[in-house]
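Chemist: Sequence isn't available, so here's the structure alone:
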């Protein structure tokens, strides 16, 4: 469909509905959309047309638009031209039908979502040069009698508020329970050890991770048989390598005895030729991925779904795992453009890959909860961290960005904007063991507004790096609720969230990720304000509101060592506050002095 939709047709005049300044145009044959208004905006009820796909356009004048955000935006947060845009299939395991056009003040101009979070929707967006309008197109293969609801948010609210309101409306009410372990710093073996794992090495790292304050260990790729081959040619059998883990169950118990929950990595949709499973399952994995030396199981086949579920459940049950890190689920989208007819006996789950994945994940979740109940831990990573996935996973991790502090910050905050449940996790944090402690600390700062995952060789850390890691993990634990459940103000997405403010009750944390940024703060509201300087300069700038307040300032360096204390009166207006590079300064109001008689 995407190839035949030229711009003339996409921008064709139609009898548009006007909803909060948004023109809503049905571009294909079908019943006229119905609109219901409420206190937050409006719902557009769209019913299936008589033939083919249903195509809807939402468009607004550009006005002061500066950027467009959606869950899979990555670095592309600019205003793309309509002719340079492309169609993208989104669904349960790849992004979500959700987006927000915003202005220079960060306020929403066009914020929308669709309740079609499982089945595939094809989306496109862009700026029209002749009309100076921004359009979003949604194409859906609605079945006869089927309908979907598109919510349009009233404009003017801050971008993040508008998106959170939309995603709350998408909540199905059956989110996977969130045990406290999901909100505990974790250790991952991937960047630190890659596939060079064995029981002794992992147990040694686990002991150090527990000492540093971690509560979860994630054993990544390399634990399984045939893991030494090219790409994922050994994926499919999912049994421990006996040379590395001669008694995997005993090893898991040892790590759990250190106080850590244990999750193992699995990529259950990938099928490699070097496995015993290949011959039995290759007919259900028609798509090959040469660069990864494997095939992708098609979950529309009942046989493929059964194989995936049994592989995951058996792994947890047999070895006493607390959960799984489930990888590459987005690869199922290679089948999104295929039209598959249902076979007799229910062999395939119909035409839509998202619905097939929903069936697979529902069965997997239910089976695993029979084993682990409300303490079950399941990690998903971008791009399959959208609202529809909250029923199946509770650790929502940023996509891979090794040693990229900016990428980690942007990815975690993006997930947090759209997540109404679960715990947002950073990508695994790694740094050069020979780097300065200030540079290493900035990696931890990138994960402050998520749950941090550490992935460095702790046994080889210098004493200074170990002190830094322990200090910042301790700071995170002490401020966890402020950082991950407080009110977050992060600014505009196209400015990559250069200054982030989190507040809850009478505590606040402000992190400066770029030099020469200013953060507005009313000190009268708080009994403690922590200023994190994730830059190479030795100060930050606050713009004080309200009345003058006398505060005590206590500074620490990147390792948490005291770096000076003072008392200042901060009157309304801008103030330069000395904070060591990669360090911390905590502000607390000085109690008024009382005279005695």
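Modeler: Okay, I see it. None of these values were measured; they are calculated from a predicted model.

Chemist: From now on I want contacts and neighbour counts done on CA atoms only, so please keep to that.
Modeler: Fine.

Chemist: what about the residue nearest to residue 507 when sequence neighbours are not counted, neighbour count?
Modeler: Sequence neighbours aside, residue 528 is the residue nearest to residue 507 in space, at 5.0 Å (criterion: C-alpha to C-alpha, 6 or more residues apart in numbering). Neighbour count of residue 528, defined by other C-alpha atoms under 10 Å: 17.

Chemist: Please apply the same query to residue 77.
Modeler: Residue 77: 19 neighbours (other C-alpha under 10 Å).

Chemist: ok so it is a strand residue?
Modeler: No: applying DSSP: H, G, I helix; E, B strand; the rest coil, one finds residue 77 to be coil, outside a strand.

Chemist: Make sure the residue nearest to residue 507 is actually in contact with residue 589.
Modeler: Yes: with contacts counted by C-alpha atoms under 8 Å, residue 528 reaches residue 589, the gap being 7.5 Å.

Chemist: still on that earlier bit, show the contacting residues for the residue nearest to residue 507.
Modeler: Residue 528 makes contacts with 506-508, 586-589, as judged by C-alpha atoms under 8 Å, 6 or more residues apart in numbering.

Chemist: let's bring in a second one:
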């Protein structure tokens, strides 16, 4: 176990010390942003066990919480509930606790947005504190010799959307996290087949719609769900490698060519 304190918060890291040399360091800006850096180092590759970084926040003027997977449910959680998980293909490691006026009380984010991590902010009723945590290496992983990550904590009294925007900017400075370039076509009107066809589409029908959409100013089409299956139940466990269902699009190459002749770019929808 290791403890380190800054800005009135004490951070505790448990686990990992039996296999790795673990070090923690803190930086706090004049504006109130805390960055806690953790480093793991071993003399040989080892499979890490579960590690957890924890700290507390008093339940004062906290009205709701948010993270990318909350959808419409922004209620406050309790400490015995599960946290939310983030990885490269699902959600993102950031959580916000905010006040009634939408003011940020605490935004915390983790630099590792690729590997599975679990974040949590739950009320411990006996002490009226949020127990906040970031849990690492719960899933089986390959042996590693080193690992480094940073916890970002923002307690500035600003609109919480601004603290989230700063997290996005912070992530975008990291190698490999730079925002992808946006093609010019993506900034122009686009036709999506879902709203006309749902899963019941055909190459001929899509091409007719493209002709009309192009005349109205659309520069691209996204062929949505249905091109890969005859099923209309919207299930995806059986999709495998997402092969074209020839009962709807007999010749994908020819279909794409015809859309290009109309003057539109062509995209296919996938469920990740």
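Modeler: Yes, it's here. Values in this document were obtained by computation on a predicted structure and should not be read as measured data.

Chemist: tell me, what's touching residue 528 and residue 589 of structure 1 both at once?
Modeler: Counting by C-alpha under 8 Å, 6+ apart, nothing touches both residue 528 of structure 1 and residue 589.

Chemist: Tell me where the longest strand sits in structure 2.
Modeler: The longest strand of structure 2 (DSSP state E) is strand 33-46.

Chemist: Flag every buried residue along the host helix or strand of residue 160 of structure 1.
Modeler: Counting by DSSP states H and E, the element that carries residue 160 of structure 1 is helix 159-170. Across helix 159-170 of structure 1, burial judged by 16 or more other C-alpha atoms under 10 Å covers 159-160, 162-167, 170.

Chemist: same check, this time on stretch 209-226 of structure 2
Modeler: Within stretch 209-226 of structure 2, the residues that qualify as buried by neighbour count (16+ other C-alpha under 10 Å) are 209-211, 213-214, 218-226.

Chemist: still on that earlier bit, find me the equivalent region of whatever helix or strand comes next after the helix holding residue 160 of structure 1 in structure 2.
Modeler: Using DSSP H and E, the helix or strand that directly follows helix 159-170 of structure 1 along the chain is strand 186-188. The alignment of strand 186-188 of structure 1 onto structure 2 (TM-score structural alignment) spans residues 190-192.

Chemist: how far is that stretch from where the chain is centred?
Modeler: Offset of stretch 190-192 of structure 2 from its chain centre (C-alpha atoms, centre = their mean, to the nearest Å): 25 Å.

Chemist: so how much does that stretch differ from structure 1 once superposed?
Modeler: Taken over the aligned residues, the distance from stretch 190-192 of structure 2 to structure 1 averages 2.0 Å (mean C-alpha distance after the TM-score superposition for structure 1).

Chemist: Name the residues that touch that stretch?
Modeler: 210, 213, 218-224.

Chemist: ok, 10 Å please
Modeler: Residues outside stretch 190-192 of structure 2 that contact it (C-alpha atoms under 10 Å, 6 or more residues apart in numbering): 198, 206, 209-210, 212-214, 217-224, 264-269.

Chemist: Now, those residues that are in strands?
Modeler: Secondary structure from DSSP E places 220-223, 265-268 of those in strands.
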